[in-house]
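S.K.: Structure for this input, please:
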Amino acid sequence: MSNAASRSIALSFYTFLSRILGLLRDHFMAVSFGTGMVASAFSVAYRLPNMFRNLLAEGTLSQSFLPLYAESGKISEEEAKVMSGAILSFLFFILSILVGIVFLFSPFFLPILVGGTKEYSNLVIELTYILFFLIVTASLSAIFMAISNSKNRFFVPSLSPIILNLCYLFVFICLFPFVEDLHDRVIVLCFAIVTGGFLQLAVQVWYVWKNKDAPKINWNWKHPSIRKIFKLMLPAALGGSFYQLSLLVDIFLANWVQNQNPGLGAVVSLDYSQRLVQLPTGIIGVALATTILPALLQSLKKEEWSSIRQELAGALEFALFLTVPAALGMAFLAGPILDSIYFGGKWDHIATRTAIQPLVFYSIAIPFFSINKILISSYYAFQDTKTPLRIQSISFTINIVLNLSLIWFLKHSAIALSSAISAIVTFLLLGIFLKKHKVGFPWIELFKKISKMSIPFLLLGSYLLFHQFFLYPTILNYLRSIGIDYVQSSRIHLSLVIFPSVLIFFISSLIFKVDGIYLLTRKFRRKQEIA
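M.R.: Presented below is the predicted three-dimensional model:
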């Protein structure tokens, strides 16, 4: 099993804590705002800076920065600090211009994008003005997090989303009881989110400074690394922009469906379904993608080609070992999961029914979303950003065509299904074109690993299918008959199904000697020995 896969377990644990807080956040969001106009406006306004954050902070910027930082570190630590300082100052300048452009043009392009009533579009504009500052804090934080990751320090960078989620929860628990109007509530929430962004940046700056890796801020914009990073970023940013453009199209189409079907809550149901899917992809895919890049860079320095192939195969196998069960669970238990987390307040049975089908479709792509993150990181390790660009342009086209074809039959669920299919296409193309590098995609090794995992996957899927059709109605009816309310019944039922599911999968993995289970148990034993 690869070093990247091993290191990703610790990072996944910290990310898991963040995602649990995220589920609490989403529960309070659903109960407080439901799927109405205010919730839809917040969802759209938050997606816009989030799109740029995903493009820069969580992908292109940090992954393009890492190889250059490693190169500068070969010369001297001082050069690495000067280089990162020049990039930081230039980045701040570019981001300031971007925020200014958004402020100027939001009143013109947002009403066209979201449609609906004037009240709705005005609220989207108002919230965008507040939330767009997140792009500045998130992008600057990404540089400091990349510096820490390059030194194999993953703990404090992984705290970043935890800080933001704590700000959400503070507002829900401590402030919302004193604020009744929905408009006032969403404004207070937006300011708290931006405050969380600044706290995230402050923590990352402090950690880098504490470890004596702080960049030396300078205004030397002629530094060769600035040209290099933008040369690397441009194809990657264009590739990422295809994905972000597809999100914009998704927002437009979801708003169109919602305007055609008042009360459907298409925008919010898609948003909450996507957030649930981001739980496993964030915990597993992002963790592996983050840890594999430094590991591949170290092997590339020594030209250890067999080691690179092993790292990649190990990371992909471990991603599948964890994401396929997550996908099966999300697909078969979509309704109980939605009810357990969101039901109550302004979230009702109609909201759950609206979100079930998108969640099932998104679940199909969970393994592919995670694997694609790992593969794109691998391309970046070779400083190849052009191939992912071409592949993502193809996927973007497929996604748009599928959206426009399926939306007439599946309404908002078409958006989720199109995303899933395009993710599968992206995986196939990324795997095929990796052969242009000396490593190539480890198809044979991965197929052998999958064949070993196939029986545990089948056993888990069979149990979940049997439970959903035969046990679920009986358990739910019994819990209701003894006076337990619907929400608590859903949560108890979900707890009852998760435990045997995990047991079946882990025991069968041990019986069939699946590598992933040995990595998990070895890491757990090591932590017990340390304790």
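S.K.: C-alpha only now, for contacts and for neighbours.
M.R.: Noted.
S.K.: Name the next helix or strand downstream of the helix or strand hosting residue 183, please.
M.R.: For residue 183, the enclosing helix or strand under DSSP states H and E is helix 182-210. Following helix 182-210 in sequence order, the next helix or strand is helix 224-260 (DSSP H and E).
S.K.: what about the residue nearest to residue 159 when sequence neighbours are not counted, which helix or strand?
M.R.: Take residue 159 and drop its neighbours on the chain: the residue closest to it by CA to CA, 6 or more residues apart in numbering is residue 14, 7.1 Å away. Mapping residue 14 onto the secondary structure by DSSP H and E places it in helix 3-33.
S.K.: Then residue 104?
M.R.: With elements taken from DSSP H and E, the one containing residue 104 is helix 77-114.
S.K.: That helix - contacts with which helices or strands?
M.R.: Packed against helix 77-114, as judged by 3 or more CA pairs under 8 Å, 6 or more residues apart in numbering; DSSP states H and E, are the following elements: helix 61-75, helix 118-131, helix 134-150, helix 224-260.
S.K.: switch to 10 Å and redo it
M.R.: Contacts defined by 3 or more CA pairs under 10 Å, 6 or more residues apart in numbering; DSSP states H and E place helix 77-114 against helix 37-55, helix 61-75, helix 118-131, helix 134-150, helix 224-260.
S.K.: among these, which is nearest residue 206?
M.R.: Each of the helices and strands packed on helix 77-114 was checked against residue 206 via CA to CA, and the shortest separation belongs to helix 134-150, namely 9.4 Å.
S.K.: so the closest one versus helix 61-75, what angle?
M.R.: Interaxial angle, helix 134-150 versus helix 61-75 (axes from the mean of the first three to the mean of the last three CA atoms, to 10 degrees): 40 degrees.
S.K.: Distance from the chain centre to helix 134-150, please.
M.R.: The gap between where helix 134-150 is centred and where its chain is centred comes out at 16 Å by CA atoms, centre = their mean, to the nearest Å.
S.K.: If you count neighbours, what's buried in the helix or strand just after that helix?
M.R.: Using DSSP H and E, the helix or strand that directly follows helix 134-150 along the chain is helix 155-158. Counting neighbours by 16 or more other CA atoms under 10 Å, one finds that the buried residues in helix 155-158 are 156-158.
S.K.: how about this one, so we can line them up?
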Amino acid sequence: MNKHGRDIARNAAVVAGATLVSRVLGFVRDMIVAFALGAGVFADAFFVAFRIPNLLRRLFGEGSLTMAFIPVYSRVREEEGEEAAQAMARSAMIWLAVILGGITLAAQVLAWPLTMAIAPGFLRNPELFATTVDLVRICFPYVILICGVALCMGVLNADNHFLAPALSPSVLNVALIGSALFGYRFGYNVAYSMAWGVLLGGVGQWLLQQPYLRRSGFSWRGPWSWRNKGVARMGLLMLPTLFGAAVYQVNILLGTLLASFLPVGSVSYLYYADRLVQFPLGVFGLAISTAALPSLARLAAKGEMEEYDGAMALSLGLTLFISLPAAAGLIGLAGPIVSLLFERGEFSPQAVTATAHALVAYAVGLPFIALARPLVAGFYALEDTRTPVRIAVVCLAANVLLGVLLMVPMAHVGLALAVSLSSLLNFALLHISLARKRKATLVPLAASLKTLALSLGVGLGAYLSASWGLWWLALMPVWVAAYLFLALVLDMAEARLFMDMVRSRVRRGRKRGKA
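M.R.: So this is what the prediction gives:
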């Protein structure tokens, strides 16, 4: 394995470890929300209201700002020095606060039409619609806080620090857990209590980043300018990435819009199922693409294209090696997993069945969603931001068309399946385009077939164990161990890379324990 592969594995291990903590807390949060809210009126209202600031977070924050900020910040620092780079970051933060502050004020005034645009089906239920409008007004300012956190993430990642940004979602989860329990314990409306918890979590996420920024030598005090050249350059790079992120988020919003016309609870079924799929995506899929982008960008900038191709192949191979068995396991154990995590309080057996069906449909597309992320990072590293956007537009149209066609016979499950099918199309187009651009084989067929065969074994074993009571839970580590053992026996490079990730994470944990 080359140095770049080891760097990607080491940094991915940091992100994956911190994200694992966040995802576990996220499941605790969802269990508490399922217990306190179930899948009814107030749950649907909160999920829709919280989705709006999340949309802007991904548009202005992780979706485009960070992608555009890191290369410009790094280049300014290298060419003009540390002070110029910090001045550029301060200037970017001022612009961000002004733009998002204006959007937030507009949202307070236009909350009613904004809610109607994202969930028009809620108009049939006046109580549901009015509650959603109120929650939109409370939740929306979160976008200012979380996009500021995203800019902090860009500064820290450029300094090769990944831990604090990856831990940031844990703070939000703790705030939401605490606010939900507070509301339930003292008899307040849990949806409103959690909406205020969103803002509290945003403040906590911002504060978490500050000690690490100071430790790296960064300070928010100092010169800045409305006309900073670095910010202008970043803005130009953001335009295509912003549009690409917008296409992806519109995809999600259209899914919510279509689900609002289905029976009450459909939005919540899709939400809980999506949360389960996002666990492996967040812990490993996002970790690998986050860690790969800086390495790919450096290699492309230096013109070391053979190393670039090798790093990309390793990233894709590792992503497939992790995501494919995860998808198989989720499909095989969909019912038991949903029941174990959510079947209590207001979350009925009918809700378990409906959510499990959505989970199976989402899990089909999990590997393709995961594989698309390093491919997009590869295009950005080559400073090609247009190709992913064009492909995203095509896949948006495909998702809408498939969603409309499938929701009639399959209800909310059809919407989840439409996402998976459009994700398959997205991966295929991205892979074909980048492979042609580089004239290289990015995903070796032999390794992919081995991964597929082993994953089918994991899925079959999981499915058979689903009827053995809680033995399915005890056997999960067995399937993982068997998968890794057989992969190592087959001498798969992806298995060795994954073990390097694990060893790197363990070594860091031991060092912290000794300290």
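S.K.: returning to that earlier point: okay, the helices and strands packed on helix 77-114 of structure 1, which one's buried deepest?
M.R.: Among those, helix 134-150 has the highest mean neighbour count (mean count of other CA atoms under 10 Å), at a mean of 24.
S.K.: can I assume residue 375 of structure 1 is in contact with residue 387?
M.R.: No: under the criterion of CA atoms under 10 Å, residue 375 of structure 1 is not in contact with residue 387, lying 11.2 Å apart.
S.K.: Overlap in contacts, those two.
M.R.: Counting by CA atoms under 10 Å, 6 or more residues apart in numbering, the residues touching both residue 375 of structure 1 and residue 387 are 430, 434.
S.K.: Have a look at these two and say which one is more surrounded.
M.R.: It is residue 375, of residue 375 of structure 1 and residue 387, that has more neighbours when counted by other CA atoms under 10 Å, with 24 against 19.
S.K.: Specify the local secondary structure of the closest residue to that one other than its chain neighbours.
M.R.: With sequence-adjacent residues excluded and distances taken as CA to CA, 6+ apart, residue 375 of structure 1 is closest to residue 430, at 6.7 Å. For residue 430 of structure 1, the assignment made with DSSP: H, G, I helix; E, B strand; the rest coil gives helix.
S.K.: Please pull up the equivalent of residue 430 of structure 1 in structure 2.
M.R.: With TM-score structural alignment as the criterion, residue 430 of structure 1 lines up with residue 430 in structure 2.
S.K.: Please tell me I have it right and its match contacts residue 385.
M.R.: No: the pair residue 430 of structure 2 / residue 385 is not scored as a contact, 11.9 Å apart, by CA under 10 Å.
S.K.: quick one: common contacting residues for those two?
M.R.: The overlap between the contact sets of residue 430 of structure 2 and residue 385 (CA under 10 Å, 6+ apart) consists of 376, 378-379.
S.K.: Now tabulate the residues you listed in CSV and tack on neighbour count, distance to residue 179 of structure 2 and secondary structure.
M.R.: What follows is these, written out as CSV (neighbours: other CA atoms under 10 Å; distance: CA to CA, whole Å; DSSP: H, G, I helix; E, B strand; the rest coil):
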residue, neighbour count, distance to residue 179 of structure 2, secondary structure
376, 22, 37, helix
378, 27, 40, helix
379, 21, 41, helix
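S.K.: ok, the residues you listed vs residue 460 of structure 2, which is closest?
M.R.: When these are ranked by distance to residue 460 of structure 2 (CA to CA), residue 376 comes first, at 31.9 Å.
S.K.: Quick one: classify the closest residue in space to the closest one that isn't next to it in sequence as helix, strand or coil.
M.R.: Nearest residue to residue 376 of structure 2 in three dimensions, chain neighbours excluded: residue 388, at 6.4 Å (CA to CA, 6+ apart). Under the three-state scheme (three-state DSSP), the conformation of residue 388 of structure 2 reads as helix.
S.K.: thought residue 388 of structure 2 was touching residue 428?
M.R.: No: contact criterion CA under 10 Å: residue 388 of structure 2 and residue 428 do not qualify, at 11.7 Å.
S.K.: Common neighbours of these two, please.
M.R.: residue 372.
S.K.: So for these two, which sits in the more crowded spot?
M.R.: With neighbours defined as other CA under 10 Å, residue 388 of structure 2 and residue 428 compare such that residue 388 has more, 24 against 15.
S.K.: Against residue 61 of structure 2, how distant is the more buried one?
M.R.: Counting by CA to CA, to the nearest Å, the gap from residue 388 of structure 2 to residue 61 of structure 2 is 18 Å.
S.K.: Residue 468 of structure 2 too?
M.R.: Counting by CA to CA, the gap from residue 468 of structure 2 to residue 61 of structure 2 is 45 Å.
S.K.: Measure how buried the nearest residue to residue 434 of structure 1 once chain neighbours are set aside is and give me the count.
M.R.: The shortest distance from residue 434 of structure 1 to any residue other than its chain neighbours is 4.9 Å, reached at residue 440 (CA to CA, 6+ apart). By the other CA under 10 Å criterion, the neighbourhood of residue 440 of structure 1 contains 16 residues.
S.K.: ok but residue 440 of structure 1 is inside a helix, no?
M.R.: No: under the criterion used here (three-state DSSP), residue 440 of structure 1 is coil, not part of a helix.
S.K.: Perfect, that will be all.
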